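Visitor: the amino acid sequence is not available; the structure is as follows:
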């Protein structure tokens, strides 16, 4: 309560719980949000590892977040995937594997499909899952670029949808 009486331009939530323990993160946001001025932005530091987490915190009134995960998981062969579906005021992701696929999986060896058929990024428009898998397994630097382009564009598309919902 003391902090809310100071003349800050906004408020940030951080610490080892935020984003790492999502049930507790959501509890904290729900506990603290009513205590904070409604006309000031709320920022969760380091949150955004999973697109579903972003949806959940935005539903609870979080305005900003940041996370290195789109690039970090790309380096390790993990790519965001799934259709962003809007139903009324609800946003959800329908995907093969909870929103993140591992391109190293052998099932992609001969998969000529784009990474995500709903995505308009350069990677999805020009390269197959099999080719991305080949690049990743052979440690080609092009993979890092293409995977990062995709993961960042995926998050941008999600954020644009969420903005429309607010």
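Guide: Everything's here; your move. Because the structure is predicted, anything quoted here is derived from the model rather than measured.
Visitor: every contact and neighbour count from this point should use C-alpha atoms.
Guide: Will do.
Visitor: where along the chain do the helices fall?
Guide: Along the chain, counting by DSSP state H, helices occupy 22-32, 51-59, 69-75, 122-126, 129-137, 141-165.
Visitor: okay, the angle between the last one and helix 51-59?
Guide: What separates the directions of helix 141-165 and helix 51-59 is an angle of 30 degrees, with axes from the mean of the first three to the mean of the last three Cα atoms, to 10 degrees.
Visitor: what about versus this one:
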């Protein structure tokens, strides 16, 4: 298992790389669809392959609660359990645990929390988060970290960041699965000195990859970009960089231009279920009355299954009729849109045209209205 940068934009620092895992090579930059409960909502594995998904996510917190890591291990691991033979990344469950502030008690040992399913109490420690992910058998696992809400005071963020470092060290010591990569997570909210302190401490532990957590939690886009700029020249060049929970198209372009290799987000599937799609000219609400007699594709420039076969008017009709196919088609389109956008960025980096690719996309996407 290894990572190498095969091309880099001399203007922006955007990278094209190859991440070798036990279930195949991931060509970066890459967008990773989120399969929280061992399934990407509304999508079958063969459909994900059809849109070009190289790697997907599973959620440690949810799979721990249901069906349990022991059952998944008995099934032969997460890949066999969900019939996905390409790489899988599992997060540590830290974000989910800490989003349940009213249901958990935090200490240096770990987190005692109540299940959102049945109220049962559980203790999640760094060692247990690692053990669960080893049983799940993902190709890439995450350290257990503390993700603070935004805004956060400087003092509380500092405390959480230092705890994240201590937990990362315990995760590193507990991790023993040789066919699984373990990534450290850089925390520190919007405070540059804390981000740098955390990054330096994690690099001393020499993780195979580094995640940037605690962004896209309410801060402005400019604050996010400032933190990415801060870390751009610090994180190791020959290690993959993963920006967690970010999936807005503009954020993807800006993240890639700041040297980020990997992204994930529930946004495309959640928006798809709610009737909002990304197009080359911005967002489009498929439920709008103005589309009732619009027989053009969701995005005339898109080649996905939904755009090749159905009109805006038809998909709007499906939503109004309460048909499940509406959510499936919009989810399919959104995932295809983001996967293709990032694939295009990779090609542009290799061809030496990334600045033009980024400028052209953002000018059209942010400048026009798909509803208009």
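Guide: It's in. If you're wondering where the values come from, they're calculated on a predicted model, not measured in any experiment.
Visitor: okay, the helices of structure 1 in CSV with distance to residue 84 of structure 1 and mean neighbour count next?
Guide: Converted to CSV, the helices of structure 1 look like this (distance: least, Cα to Cα, whole Å; neighbours: other Cα atoms under 10 Å):
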stretch, distance to residue 84 of structure 1, mean neighbour count
helix 22-32, 20, 15
helix 51-59, 10, 19
helix 69-75, 17, 19
helix 122-126, 15, 16
helix 129-137, 20, 20
helix 141-165, 7, 17
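Visitor: need those in JSON lines (columns: distance to residue 83 of structure 1).
Guide: Formatted as JSON lines, those follow (distance: least, Cα to Cα, whole Å):
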{"stretch": "helix 22-32", "distance to residue 83 of structure 1": "22"}
{"stretch": "helix 51-59", "distance to residue 83 of structure 1": "11"}
{"stretch": "helix 69-75", "distance to residue 83 of structure 1": "17"}
{"stretch": "helix 122-126", "distance to residue 83 of structure 1": "13"}
{"stretch": "helix 129-137", "distance to residue 83 of structure 1": "16"}
{"stretch": "helix 141-165", "distance to residue 83 of structure 1": "10"}
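Visitor: which SSE is the residue nearest to residue 106 of structure 2 when sequence neighbours are not counted in?
Guide: Sequence neighbours aside, residue 112 is the residue nearest to residue 106 of structure 2 in space, at 6.5 Å (criterion: Cα to Cα, 6 or more residues apart in numbering). Element membership for residue 112 of structure 2, per DSSP states H and E: strand 111-114.
Visitor: distance of residue 143 of structure 1 relative to residue 156 of structure 1?
Guide: According to Cα to Cα, to the nearest Å, residue 143 of structure 1 and residue 156 of structure 1 sit 20 Å apart.
Visitor: which one in structure 1 is aligned with the residue nearest to residue 106 of structure 2?
Guide: Aligned by TM-score structural alignment, residue 112 of structure 2 pairs with nothing in structure 1.
Visitor: need the contact list for residue 112 of structure 2.
Guide: 104, 105, 106, 121, 122, 123, 124 (Cα atoms under 8 Å, 6 or more residues apart in numbering).
Visitor: burial measure for the second one, as a count.
Guide: For residue 105 of structure 2, the number of neighbouring residues by other Cα atoms under 10 Å comes to 15.
Visitor: can you tell me the SS state at it?
Guide: strand (DSSP: H, G, I helix; E, B strand; the rest coil).
Visitor: between the contacts of residue 112 of structure 2, which is nearest residue 97 of structure 2?
Guide: Within the contacts of residue 112 of structure 2, the smallest distance to residue 97 of structure 2 is 7.4 Å, found for residue 104 (Cα to Cα).
Visitor: residue closest to the middle of structure 1?
Guide: residue 51 (3.2 Å; Cα atoms, centre = their mean).
Visitor: separation between that residue and residue 36 of structure 1?
Guide: 25 Å.
Visitor: also residue 58 of structure 1?
Guide: Distance from residue 58 of structure 1 to residue 36 of structure 1, by Cα to Cα: 15 Å.
Visitor: same question, residue 107 of structure 1
Guide: In terms of Cα to Cα, residue 107 of structure 1 sits 48 Å off from residue 36 of structure 1.
Visitor: then residue 79 of structure 1?
Guide: 35 Å.
Visitor: out of the two, which sits in the more crowded spot?
Guide: Between residue 79 of structure 1 and residue 36, counted using other Cα under 10 Å, the more crowded position is residue 79 (24 against 17).
Visitor: which residues are in contact with the aligned residue in structure 2 for that one?
Guide: Residue 79 of structure 1 maps onto residue 277 in structure 2, with residues paired by TM-score structural alignment. Shown in contact with residue 277 of structure 2 (Cα under 8 Å, 6+ apart): 268, 271, 283, 284, 285, 286, 298, 330, 331, 333, 334.
Visitor: distance to residue 65 of structure 2 added to these, as TSV?
Guide: Converted to TSV, those look like this (distance: Cα to Cα, whole Å):
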residue	distance to residue 65 of structure 2
268	25
271	26
283	35
284	36
285	35
286	35
298	38
330	29
331	26
333	31
334	29
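Visitor: surely residue 281 of structure 2 and residue 367 touch.
Guide: Yes: counting by Cα atoms under 8 Å, residue 281 of structure 2 does reach residue 367; the two are 7.5 Å apart.
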